[in-house]
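Colleague: Okay, here's the prediction I keep looking at, along with the sequence it came from:
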Amino acid sequence: MPLLDHVVLQVDDLNAIGDWYNQVVGLAGGTRTFDTPTLIGYALPGEPAQLFFSLATDLGGRQTHLALRVEDETIVRRGHELAIALGSEILHEPRLWPEYAPDYYAVFIRDPAGNNLELKCQASTAQPTLPRG
């Protein structure tokens, strides 16, 4: 069973950010599956499609963090390039994060609504974790 069931991000303009997420979620293999006046839903690939996150208006709060697991480092870097092309703020460039795990490779992006989006994968070439102290 997956660790992440779903996440709902608050946004101000569903149409504008929905277009942005259509492209980014597409990199992770997800698809936009439903729309209402106050909610857009995205699902994981497979049969049956399973909702894994939504964008909604009028929920309160900001700075939600969403991590999408992608296939490999190439997809993480493509997400970084796409974010730059879309004019998004890059919070952290793609790199290994050995403080999380020796093979944790990710990029952190600010979406147009101010949320923190992470694209992560298991790196093919892990570096040893340095001892703390």
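Modeller: Done, it's in.
Colleague: From here on, just use CA atoms for contacts and neighbour counts.
Modeller: Will do.
Colleague: Now do the strands in this protein.
Modeller: Counting by DSSP state E, the chain has strands at residues 7-10, 31-36, 39-44, 50-56, 65-69, 89-96, 104-110, 116-122.
Colleague: a markdown table for these, including distance to residue 83 and mean neighbour count?
Modeller: As requested, the strands of the chain are exported to a markdown table (distance: least, CA to CA, whole Å; neighbours: other CA atoms under 10 Å):
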| stretch | distance to residue 83 | mean neighbour count |
| --- | --- | --- |
| strand 7-10 | 18 | 20 |
| strand 31-36 | 18 | 15 |
| strand 39-44 | 19 | 20 |
| strand 50-56 | 18 | 19 |
| strand 65-69 | 14 | 17 |
| strand 89-96 | 7 | 16 |
| strand 104-110 | 7 | 23 |
| strand 116-122 | 10 | 22 |
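Colleague: Columns distance to residue 77 on top of the ones you listed, output as a markdown table?
Modeller: Formatted as a markdown table, these follow (distance: least, CA to CA, whole Å):
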| stretch | distance to residue 77 |
| --- | --- |
| strand 7-10 | 23 |
| strand 31-36 | 20 |
| strand 39-44 | 21 |
| strand 50-56 | 22 |
| strand 65-69 | 13 |
| strand 89-96 | 6 |
| strand 104-110 | 8 |
| strand 116-122 | 9 |
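Colleague: Okay, one more to line up with it:
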Amino acid sequence: MQLLKSVHHIAIICSDYEKSKNFYTEILGFDTDREVYREERDSYKLDLSLHGQYCIELFSFPNPPARPSRPEACGLRHIAFQVSNIEEAISHFQSKGIVTEPVRIDQFTDRKFTFFADPDDLPIELYEI
């Protein structure tokens, strides 16, 4: 019996809420579905969607501990987004001050991909489909 239907969302805890909110909405282009301030936790929760599909819960908490991204640490490795034209996507993000790694080719699919980081150094992959 197949119980899982699909990925529902990705939860991200950020260290600077306004900076990360700007990154995910203004730079990556996510839509804000709902923004809630939870006073008892001194925490924001921002629900973000992409093309009408709920994708990311962005949280803020006071003084969250850093999580190592590099060298590659155990745990969730990165999030990846599909793009139609990787060069066009890279150009768009570079115009907004985002530095991407050199484009690589997936050895199994022959597809192009690259990485960049969010404001907390979370690795984000662009994968050309």
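Modeller: In hand now; what should we look at? Since the structure is predicted, the reported quantities are computational estimates derived from the model, not experimental observations.
Colleague: so which of the strands of the first structure gets nearest residue 23 of the first structure?
Modeller: strand 31-36 (9.2 Å; CA to CA).
Colleague: what's the angle from that closest one to strand 39-44?
Modeller: 160 degrees (axes from the mean of the first three to the mean of the last three CA atoms, to 10 degrees).
Colleague: Could you name the helices and strands sitting against strand 31-36 of the first structure?
Modeller: Counting contacts by 3 or more CA pairs under 8 Å, 6 or more residues apart in numbering; DSSP states H and E, strand 31-36 of the first structure packs against helix 14-27, strand 39-44.
Colleague: how about residue 53 of the second structure, what's its match in the first structure?
Modeller: Per TM-score structural alignment, the equivalent position to residue 53 of the second structure in the first structure is residue 50.
Colleague: Please report how far whatever residue of the second structure lines up with residue 10 of the first structure lies from residue 5 of the second structure.
Modeller: Under the alignment (TM-score structural alignment), residue 10 of the first structure maps onto residue 13 of the second structure. Distance of residue 13 of the second structure to residue 5 of the second structure, computed by CA to CA, to the nearest Å: 25 Å.
Colleague: go on, residue 123 of the second structure?
Modeller: 25 Å.
Colleague: and if you look at residue 58 of the second structure?
Modeller: Relative to residue 5 of the second structure, residue 58 of the second structure is positioned 22 Å away (CA to CA).
Colleague: and if you look at residue 44 of the second structure?
Modeller: Going from residue 44 of the second structure to residue 5 of the second structure by CA to CA gives 28 Å.
Colleague: more crowded one of those two?
Modeller: residue 44 (19 against 6; other CA atoms under 10 Å).
Colleague: The more buried one: what's it in contact with?
Modeller: By CA atoms under 8 Å, 6 or more residues apart in numbering, the residues touching residue 44 of the second structure are 17, 35, 36, 37, 38, 58, 59, 60, 61.
Colleague: For the second one, which non-adjacent residue is closest in space?
Modeller: Yep, that's residue 35 of the second structure we're talking about. Of all residues not flanking residue 35 of the second structure in the chain, residue 46 sits nearest, at 4.5 Å (CA to CA, 6 or more residues apart in numbering).
Colleague: In contact with that neighbour, which residues?
Modeller: Neighbour list for residue 46 of the second structure: 21, 32, 33, 34, 35, 36, 56, 57, 58, 59 [criterion: CA under 8 Å, 6+ apart].
Colleague: same deal with residue 118 of the second structure?
Modeller: 20, 23, 124.
Colleague: gap between it and residue 5 of the second structure?
Modeller: 28 Å.
Colleague: Off-centre distance for stretch 122-129 of the second structure?
Modeller: Here the centre of stretch 122-129 of the second structure is set off from its chain's centre by 9 Å, with CA atoms, centre = their mean, to the nearest Å.
Colleague: just stretch 74-88 of the first structure next, same as before
Modeller: Worked out by CA atoms, centre = their mean, stretch 74-88 of the first structure lies 11 Å from the chain centre.
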